[in-house]
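A.B. asks: Fold the following and give me the result.
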Amino acid sequence: MKLFLLIAILSSSPIPSLSVSPRIGDCQPASCGNVTRISYPFRVGGRQPSYCGHPAFELVCGGDGVPALKSSYDGYYFVRSIFYHNSSVWLGNSNWLHEKSNLGKKIGIGIGAGAGGILVISFVCLLVYKQKKRKRTPSSSLQLKQTNSSRQILDLELNTAQYRTHIFSYEELEEATDGFNASKELGDGGFGRVYEGKLRDGRTVAVKRLYENSYKRVEQFMNEVDILSRLRHQSLVTLYGCTSSNSRELLLVYEYVSNGTVADHLHGSRAGERALTWSLRLNIAIEAADALAYLHAVEPQIIHRDVKTTNILLDNSFHVKVGDFGMSRLFPLDVTHVSTAPQGTPGYVDPEYYQCYQLTDKSDVYSFGVVLVELISSKPAVDINRSRYEVNLASFAISKIQSNELDQLVDPEIGHHSDSEMKKMIAQVAELAFRCLRLERDMRPPMKEVLEVLRGIRDGANNVENVGKGALAQEDAYLLRKNPPYSPDSVTDRWMSKSTTPNNSA
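C.D. replies: Now for the predicted structure:
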């Protein structure tokens, strides 16, 4: 529980009573949403004449159908209820609309009338901030309507110490991207388009512009700000800041990573430039695994939930920057999984997550297994141009590994045929990918172990062949079942869910 005490304002000087005006009796109570019979000293702006209330207690009835009271200290608060019997008003921030008052603020307002037509107003504010379960995401109704009052509240949340991020003006970022010129576009994804920009201080940045028609855009925005402002790791993209929600658009500002994505270099727009060497591919795998192991080790644990080669960026030295945390989850402490409808990218989604709706850190491990297969094959995770049973890269890779046909999987451009040591290392990475792609999550190694194995392969550790020894022989039975349910090739709308349930047992 945190307590915030606002400055108490006590006016002992007489203020001319508004009640002496003969017109005050003509004022009819007004309503806004669930708050009814609003009367002196409150008044609803635009619905009641100015003489019907004191200027300090003017309410705004926004599009949400909830009255808001402007505080001279820090923006607007939603009015939950007015208690005339004890001269108090119950206020809430934006989360109250969606969290059944997990966050409540009470402000006592003294209302009194002096003799002889003199009114003395005492305004003493005591803000009690209660936090039992914190959830920063506004609901879709707030996202769609975005009234001025709700934006002010979101601004307040963004500027709290927990986010520790810089707030850019929309005008500065519009200028940095030449008005979001199409020539500055770097790419797009499920929730926004990314532009190259140059700030006034000379820094080159990547600016993500969230789609206006995405009903989850505010959720994605808040999620990335929340998570990236917590993290510091050399292989994670750095968030420089964002716009306030009161700006024209929701924009996120990242460090500029200039060399495209791993997908670009393996099978995308940069694949024709030159094939990635084996040493580069292995180093990419190690750095990406290091980033994911870090996410899984922090408290609270973070599940990326969208690990894929298009979210692994490369700088000019081919060092990794893992990005796009819009779907990531802060994992509750002391739980084994979170029950939630599957979200992710076709071909990378953990089959057990897909079937059982249980998200764990092993879901990221499965997705990383697909990334490993991409690194050795240069093939995309899903390709409808492949034969029917090879559309999904994970199932294709497992088939080739089990049938000892690894040469049909490995990209010949790597040049492994004439290098026995490289061929051995590729086989070891393929075996590790096989372990990551096991259908039962408990049979997959944790990311920390994946990282250790990859480093051992790179360093030529003597014991690398003994790590997970017997894995191919001991646990093949489940994988060898006819038509196993590999990661789906498509994700349907019914998967999308905003509700999640933490569980204490698997």
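A.B. asks: Please count neighbours and contacts with C-alpha atoms only from this point.
C.D. replies: Noted.
A.B. asks: what's the nearest residue to L282 if we skip its chain neighbours?
C.D. replies: With sequence-adjacent residues excluded and distances taken as C-alpha to C-alpha, 6 or more residues apart in numbering, L282 is closest to R458, at 7.2 Å.
A.B. asks: from memory that neighbour sits against R281, does it?
C.D. replies: No: counting by C-alpha atoms under 8 Å, R281 is not a contact partner of R458; they are 10.8 Å apart.
A.B. asks: residues near the residue nearest to L282, how many?
C.D. replies: Counted with other C-alpha atoms under 10 Å, the neighbours of R458 add up to 15.
A.B. asks: what about it, distance to A285?
C.D. replies: Computed with C-alpha to C-alpha, to the nearest Å, the distance linking R458 and A285 is 10 Å.
A.B. asks: Let's see this one next, to set against the first:
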Amino acid sequence: MENFRNLYYKDYKKTYGVNCVCDYDSNLSYARCSCNRGYEGNPYLQGGCTDVNECLHSDGSLVRCWRGTCVDFQGHWECVYTNHLPLAIGLGSSFGSLIFIGVVYGIYKFIRKQRKLRQKKKFFKRNGGLLLEQQLTSTEGNAEKTKVFSSRELKKATENFSLNRILGEGGQGTVYKGMLVDGRIVAVKKSKVVDEDKLEEFINEVVILSQINHRNIVKLLGCCLETNVPVLVYEFIPNGNLFELLHDEFDDNTMATWEVRLRIAVDIAGALSYLHSSASSPIYHRDVKSTNIMLDEKYRAKVSDFGTSRSVTVDHTHLTTVVSGTVGYVDPEYFQSSQFTDKSDVYSFGVVLVELMTGEKPISFLRSQENRTLATYFILAMKENRLSNIIDARIKDGCKLNQVTAVAKIARKCLNLKGRKRPSMREVSMELEKIRSSLGDMQPHEDVSENEEENDEGVVEINIGEESRNNTIVTAPASQYNVVASSSSWSDVEPLFPHQTR
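C.D. replies: Down below sits the predicted model:
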């Protein structure tokens, strides 16, 4: 037993777990037993030797291990030392991996950002950004009036051009309702893929609108050229366009009074007069029609869609190789000569004026062949003294007939087939203002004689329903956003803003 107790440590380790040892002597009739090292108790009882917590001193204090922790085992104790090297290696590897991943991701983001910047610059250049900057800076300091929006701003404003934000779709693009960061509601016109030959038209619209500040003209707030297709941002017009309100069968009777229609006529005339004579340089709209007349929350008219407009110089004429416009509104003289003047806008306004009086569409296949255009229908009725028969039934009973007659005579002068005999928009605007403010009889100045009108009948008009002649582009007015053209020679031109809002 003494030999067992005096084992070396390496041999003693082999006895771990042996709680009791006994010495059998042949000279004795019994065995001498004792509890093994690390155990205490009665060795003569089954399980009498129990493990002693050797990590506790007799006074209850813990045994101290240098840079380790005392751990009690069965029959022995050990100082356990924690090896932090694997942990340090693991943490270091993980941290290094994170840094590596972060660097790679940062490089990826940088390359992607640079690629996007290059793409935006490419779009900006392709969409005429350089041309636009040149044009705006040459318009006597008006460049600051037009904001250049970032693509991120407009995506946020329109919820990434959500389908739920679509106000309408037309031949030139799609219009979305958006809200800017400052809370302003805007109409965002996203053009369709623009051909290089259409680029000048787009830039022209931006440049012209940037020069205009008139209450009866739709205000351009800015544009974005960083996207695949150009985007224009306009003030939002809530009540749609004049064509819809005049000809929509679900109209809410907004246009049921002559006073409202006369006020709209005055607004339009004032806007066109401003464009022709009061702007920094004369501007011809070139596509005056009821779908391009928007109505705000107070049903005040605002002229829109300047895509085909031209700012002209001293001669006040513009010679084109391709005739553009809308069937029913195009000046016959311009159609023949391809020479657009301020009097061409006057003719188109005359058609809109007749629309307001009669409630008739500019082109109608329900009328006879000779009266298919509203202009010829109206002139014939005037010659036959049948004005009262063609006045819109919705306003006929409540209108002032003397005012309607005076306006009809102005419209007749506007529709004179010879441009030189038409009044200017300034004269028309002044006459309409006088008529609106009049309470008694009111007649416009310089009545056109019957002989003059009859002599003008020799000028040929556009023949609706047949193919247009070479190098001629004419379009038909649109009443809704998804109207299909009923003739191969003309297509619908859609309004910039819709009647319904969301």
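A.B. asks: So L87 of the second structure versus C79 of the second structure, what's the distance?
C.D. replies: From L87 of the second structure over to C79 of the second structure the distance is 20 Å, taken as C-alpha to C-alpha.
A.B. asks: more crowded one of those two?
C.D. replies: Shown here are L87 of the second structure and C79; by other C-alpha under 10 Å, C79 has more neighbours (16 against 10).
A.B. asks: so which helix or strand takes in the more buried one?
C.D. replies: Assigned by DSSP states H and E, C79 of the second structure falls within strand 76-80.
A.B. asks: Now which residue in the first structure aligns to E360 of the second structure?
C.D. replies: Aligning on TM-score structural alignment places E360 of the second structure opposite K379 in the first structure.
A.B. asks: Quick check: what element follows the lengthiest helix in the second structure along the chain?
C.D. replies: For the second structure, the longest helix by residue count, based on DSSP state H, is helix 85-126. Helices and strands here follow DSSP H and E; after helix 85-126 of the second structure, the next one along the chain is helix 129-137.
A.B. asks: Provide the aligned range in the first structure for the helix or strand just after that following helix.
C.D. replies: Where DSSP H and E defines the elements, the next helix or strand beyond helix 129-137 of the second structure is strand 147-148. Aligned by TM-score structural alignment, strand 147-148 of the second structure corresponds to residues 166-167 of the first structure.
A.B. asks: May I see the buried residues of stretch 315-333 of the second structure?
C.D. replies: For stretch 315-333 of the second structure, a neighbour-count test (16 or more other C-alpha atoms under 10 Å) marks 316-317, 323-333 as buried.
A.B. asks: From the residues you listed, which land in helices?
C.D. replies: Residues of these located in helices (DSSP H): 332-333.
A.B. asks: which of the buried residues of stretch 315-333 of the second structure lies closest to M425 of the second structure?
C.D. replies: H316 (13.6 Å; C-alpha to C-alpha).
A.B. asks: Touching, the closest one and K343? I think so.
C.D. replies: No: under the criterion of C-alpha under 8 Å, H316 of the second structure makes no contact with K343, lying 9.9 Å away.
A.B. asks: all strands of the stretch 101-250 of the first structure, in order?
C.D. replies: Counting by DSSP state E, counting those that start in this stretch, the stretch 101-250 of the first structure has strands at residues 105-110, 118-119, 122-123, 127-129, 166-168, 185-188, 192-198, 204-210, 239-243.
A.B. asks: now those as TSV including distance to T492 of the first structure and mean neighbour count?
C.D. replies: Below are these laid out as TSV (distance: least, C-alpha to C-alpha, whole Å; neighbours: other C-alpha atoms under 10 Å):
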stretch	distance to T492 of the first structure	mean neighbour count
strand 105-110	41	18
strand 118-119	63	18
strand 122-123	54	16
strand 127-129	40	17
strand 166-168	36	17
strand 185-188	20	14
strand 192-198	20	22
strand 204-210	22	23
strand 239-243	31	22
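A.B. asks: Give me the neighbour count for the aligned partner of T238 of the first structure in the second structure.
C.D. replies: Taking TM-score structural alignment, the alignment pairs T238 of the first structure with K219 from the second structure. Neighbourhood size, K219 of the second structure [other C-alpha under 10 Å]: 22.
A.B. asks: Please apply the same query to F83 of the first structure.
C.D. replies: F83 of the first structure has 11 nearby residues by other C-alpha under 10 Å.
A.B. asks: do the same with V460 of the second structure
C.D. replies: 12.
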